[in-house]
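1. Got a predicted structure here, sequence first:
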Amino acid sequence: MREGWKTDFSRTLVDFGEILSGGPPRDGIPSIDDPQFAPARGIGTVADREPVIRLAVGGKVRAYPLQVLTWHEIANDVIGGVPVAVTYCPLCNAAIVFDRRVDGRTLDFGTTGKLRNSDLVMYDRQTESWWQQFTGEAIVGALTGKSLKLIPSRIVSFRAFREEHPEAPVLVPNDPKMRPYGRNPYAGYDQRAAPFLYRGDYPSNILAMERVVVVRTGGEPIIVSLEKVRNGGHVARGYEISYVDGVASALDATEIAEGRNVGTVEVTKDGQAVAHDVTFAFVAHAFHPEVPIVNE
């Protein structure tokens, strides 16, 4: 487990037996630490239906294509004066954005090469504490128990983003030849019967790899199947979840641009955007086993 880490392994919230090697070593999936951008109107390498993370902070808006983040999983950025970590775990299809500031200190994040519940385990380079991407909580190390603040973001099609914000910055590869950007290294993954490197229980009322919407409420989350939202939306505790058509799966076809249409969602409360993500049912159940998944 130590493998040259300076992490304080005496402090942990989890059983180390739950943490598995995902294959690559630390930083084997390299984070993006000096992100480069180009105006949306000039991007020719991202297809119309491809999913991008739309992020708006401090009056600024940017897009982060999953065709880039699939190969890097973390982008350390600053937008609207706020240091953020834009993260994507392909094995969980979880696209989540965090404020990188903790107790007055700005952290920089990288990949540990580890998984817990098939979800990315990140680390901060300042203390080498380990963080669960799905929850934003430090689970091992000096900062154990600390949590990152979630920043609302949403998946949209690149076409929708470009039409709304033609001049807005879109993340582009620092070196286009570094990885085969646009290709999906997990072809067919979201149509598997079971996830990769997962040892936990499965939900009883929905298939493990079905997509669900997890609404981060500040308390107990709301979890509802994407299929139910697609068939008429969902309202719970003042949160409104609506379906938006025309977004390709990043985890289906070999070429992301050719992925089947799975759509996306918009989540609001009192007209304001709410932090949420569209993930797989097994993930939501693993981290929130006590929360029912609304599926009918």
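-> Perfect, I can see it now. The structure presented is a predicted model; accordingly, all values stated were derived computationally and were not measured. Numbers count the residues shown, from 1 in each chain.
2. alpha carbons only for contacts and neighbour counts from here, please
-> Will do.
3. Name the nearest residue to residue 76, sequence neighbours excluded.
-> residue 85 (4.7 Å; CA to CA, 6 or more residues apart in numbering).
4. by contact count, what packs against the helix or strand harbouring the one you found?
-> Per DSSP states H and E: residue 85 is located in strand 82-89. The elements that strand 82-89 packs onto, with contact taken as 3 or more CA pairs under 8 Å, 6 or more residues apart in numbering; DSSP states H and E, are helix 66-69, strand 74-79, strand 94-99.
5. So which of those is nearest residue 14?
-> Ranking these by proximity to residue 14 (CA to CA) places strand 94-99 first, at 20.6 Å.
6. how far does that closest one sit from the chain's center?
-> Distance of strand 94-99 from its chain centroid, counting by CA atoms, centre = their mean, to the nearest Å, is 5 Å.
7. Likewise for stretch 186-206?
-> 17 Å.
8. Also stretch 246-264?
-> On CA atoms, centre = their mean, the centre of stretch 246-264 falls 16 Å from the chain's centre.
9. Kindly report the same for stretch 160-173.
-> Offset of stretch 160-173 from its chain centre (CA atoms, centre = their mean): 19 Å.
10. Pull out the buried positions in that stretch.
-> 160, 161, 162, 165, 166, 168, 169, 170, 171, 172, 173 (16 or more other CA atoms under 10 Å).
11. Likewise for stretch 102-114?
-> 107, 108, 109, 110, 111, 112, 113, 114.
12. ok, those residues vs residue 296, which is closest?
-> residue 114 (34.9 Å).
13. Would you agree the closest one falls within a helix?
-> No: applying DSSP: H, G, I helix; E, B strand; the rest coil, one finds residue 114 to be strand, outside a helix.
14. which residues sit in contact with it?
-> 19, 20, 21, 22, 23, 120, 121 (CA atoms under 8 Å, 6 or more residues apart in numbering).
15. Check it against this one:
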Amino acid sequence: MRMFAVALTLIAGTASASPEFWEREWPDTDFTTTTITDWTEIMSGGPPKDGIPALSDPSFLAVADESTLQDREPVITLEIDGQTPRAYPIRYLIWHEIVNDVVGDVPVAVTFCPLCNSGITFDRRTDAGVLEFGVSGKLRMSDMVMYDRQTESWWQQAVGEAIVGDLTGTELQTLPSWMESWAQFVARNPDGLVMARPNARRPYGENPYVQYDSSFRPFLFSGELPPHDIPALARVIRVGDRAWPMTRIADAGELREDGVVLSWQAGQASALDTDRIAAGRDVGTVRVRDAAGNDLAHDVMFAFAFHAFWPEGTWMLE
């Protein structure tokens, strides 16, 4: 990986992992309310709070007006009934990790954790009101810890649950969204919308985690590796507490199991392979639906992350 990632490792290694340490940095967070039992799981990812700047109220372009994205570049697609489909390019999310948006009357958080390859869209409405999310700069088992600006509670991105603070135990609703190539989005949604380039100084289109998804071990992770000889950074498709290896779906083309229909199509570049996202190797696109053809909420994540957060989960193997 690049020196960028090496520097983050060195920075993270100097930080203490204890509630007392984080309390000084986060005076408005209630650390007495938490589901964390082992504080060594929390570590600094390098950047401070908001050092990775989440986006809010992004601008959008008509598909026909977007001329920067390459065909194979990955986007997160969000299709909400009655609204124009939207694409959120990973070339932006890899540098910002969270986009707070409103689609129709639904406030959403589109999230991407590069270290887990986890791209999930949440409904931001809770019993405590509509939340706006930022990047805490903390990691737990290599997964991004988000925070809400209203209560400064900490949230685990992979599971969409508050783990520290006033809202501990609150769960966000996960909305169906998926990663696909820009060309696949355009072919299905020629009148769709795509998030415009943010007004920030970032090398959009570049990947700061070169060859990460071909590494043997994940970055900033000391937990147990997956069972069944599954490589730690192999992609799996998580639906609830079940995980299907991407390779199995790609080999079959389509799987129908336990009321879930998973289909694979070539054409999407890995965002975590080469230095230019558009040049990444083809990892394909998976769509996840129920037997009636309705899209299901899911995540395409690395195997180590599924095992870390769902240690009793089911591996859907051949």
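-> Thanks, I have it. Remember, predicted model here, so these are calculated numbers, not experimental data.
16. TM-score for this pair?
-> With the length set by TM-score structural alignment, normalised by the length of the first structure, the two chains reach a TM-score of 0.96; 291 aligned residues with a CA RMSD of 1.1 Å.
17. Show me what the residue nearest to residue 76 of the first structure aligns to in the second structure.
-> Aligned against the second structure by TM-score structural alignment, residue 85 of the first structure finds its counterpart in residue 109.
18. Tell me who's in contact with its match.
-> Residue 109 of the second structure neighbours (CA under 8 Å, 6+ apart): 98, 99, 100, 101, 121, 122, 123, 124, 132, 133.
19. wait, isn't the first one in contact with residue 132?
-> No: here residue 98 of the second structure does not reach residue 132: they are 9.8 Å apart, not a contact under CA atoms under 8 Å.
20. how about residue 188 of the first structure, what's its partner in the second structure?
-> Under the alignment (TM-score structural alignment), residue 188 of the first structure maps onto residue 211 of the second structure.
21. Near that match, how many residues? Count them for me, please.
-> By the criterion of other CA atoms under 10 Å, residue 211 of the second structure has 17 neighbours.
22. What lies in contact with stretch 22-42 of the second structure?
-> 17-19, 138-141, 151-153, 163-166, 168-169.
23. Try it again at 6 Å.
-> 17, 18, 139, 140, 152, 153, 163, 164, 165, 168 (CA atoms under 6 Å, 6 or more residues apart in numbering).
24. Adding secondary structure, distance to residue 217 of the second structure and neighbour count, write those out as JSON lines.
-> Output for the contacts of stretch 22-42 of the second structure, formatted as JSON lines (DSSP: H, G, I helix; E, B strand; the rest coil; distance: CA to CA, whole Å; neighbours: other CA atoms under 10 Å):
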{"residue": "17", "secondary structure": "coil", "distance to residue 217 of the second structure": "21", "neighbour count": "17"}
{"residue": "18", "secondary structure": "coil", "distance to residue 217 of the second structure": "25", "neighbour count": "14"}
{"residue": "139", "secondary structure": "strand", "distance to residue 217 of the second structure": "16", "neighbour count": "23"}
{"residue": "140", "secondary structure": "strand", "distance to residue 217 of the second structure": "15", "neighbour count": "21"}
{"residue": "152", "secondary structure": "coil", "distance to residue 217 of the second structure": "31", "neighbour count": "22"}
{"residue": "153", "secondary structure": "coil", "distance to residue 217 of the second structure": "30", "neighbour count": "26"}
{"residue": "163", "secondary structure": "strand", "distance to residue 217 of the second structure": "25", "neighbour count": "23"}
{"residue": "164", "secondary structure": "strand", "distance to residue 217 of the second structure": "27", "neighbour count": "22"}
{"residue": "165", "secondary structure": "coil", "distance to residue 217 of the second structure": "31", "neighbour count": "22"}
{"residue": "168", "secondary structure": "coil", "distance to residue 217 of the second structure": "30", "neighbour count": "19"}
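25. Can you tell me which of those residues is closest to residue 232 of the second structure?
-> residue 140 (16.1 Å).
26. so what's the closest one closest to, chain neighbours aside?
-> residue 42 is the one closest to residue 140 of the second structure (CA to CA, 6+ apart), at 4.8 Å.
27. which residue lines up with that neighbour in the first structure?
-> Residue 42 of the second structure maps onto residue 19 in the first structure, by TM-score structural alignment.
28. before we move on, the earlier item: so how far does the strand holding residue 85 of the first structure sit from its counterpart in the second structure?
-> Here strand 82-89 of the first structure, set against the second structure after superposition, deviates by a mean of 0.2 Å using mean CA distance after the TM-score superposition for the first structure.
29. ok, which stretches of the stretch 51-200 of the second structure are helices?
-> 90-96, 182-188 (DSSP state H, counting those that start in this stretch).
30. who touches the counterpart of residue 149 of the second structure in the first structure in this structure?
-> Counting by TM-score structural alignment, residue 149 of the second structure corresponds to residue 125 in the first structure. Contacts for residue 125 of the first structure (CA under 6 Å, 6+ apart) come out as residue 108.
31. Can you check which of the helices of the stretch 51-200 of the second structure gets nearest to residue 279 of the second structure?
-> Residue 279 of the second structure sits nearest to helix 90-96 of all the helices of the stretch 51-200 of the second structure, at 12.1 Å, using CA to CA.
32. Look at the counterpart of residue 261 of the first structure in the second structure and say how many residues are nearby.
-> Under the alignment (TM-score structural alignment), residue 261 of the first structure maps onto residue 282 of the second structure. Using other CA under 10 Å, residue 282 of the second structure is surrounded by 17 other residues.
33. Can you tell me the closest non-neighbouring residue to residue 282 of the second structure?
-> Leaving aside its chain neighbours, residue 282 of the second structure sits nearest to residue 269 (4.6 Å; criterion: CA to CA, 6+ apart).
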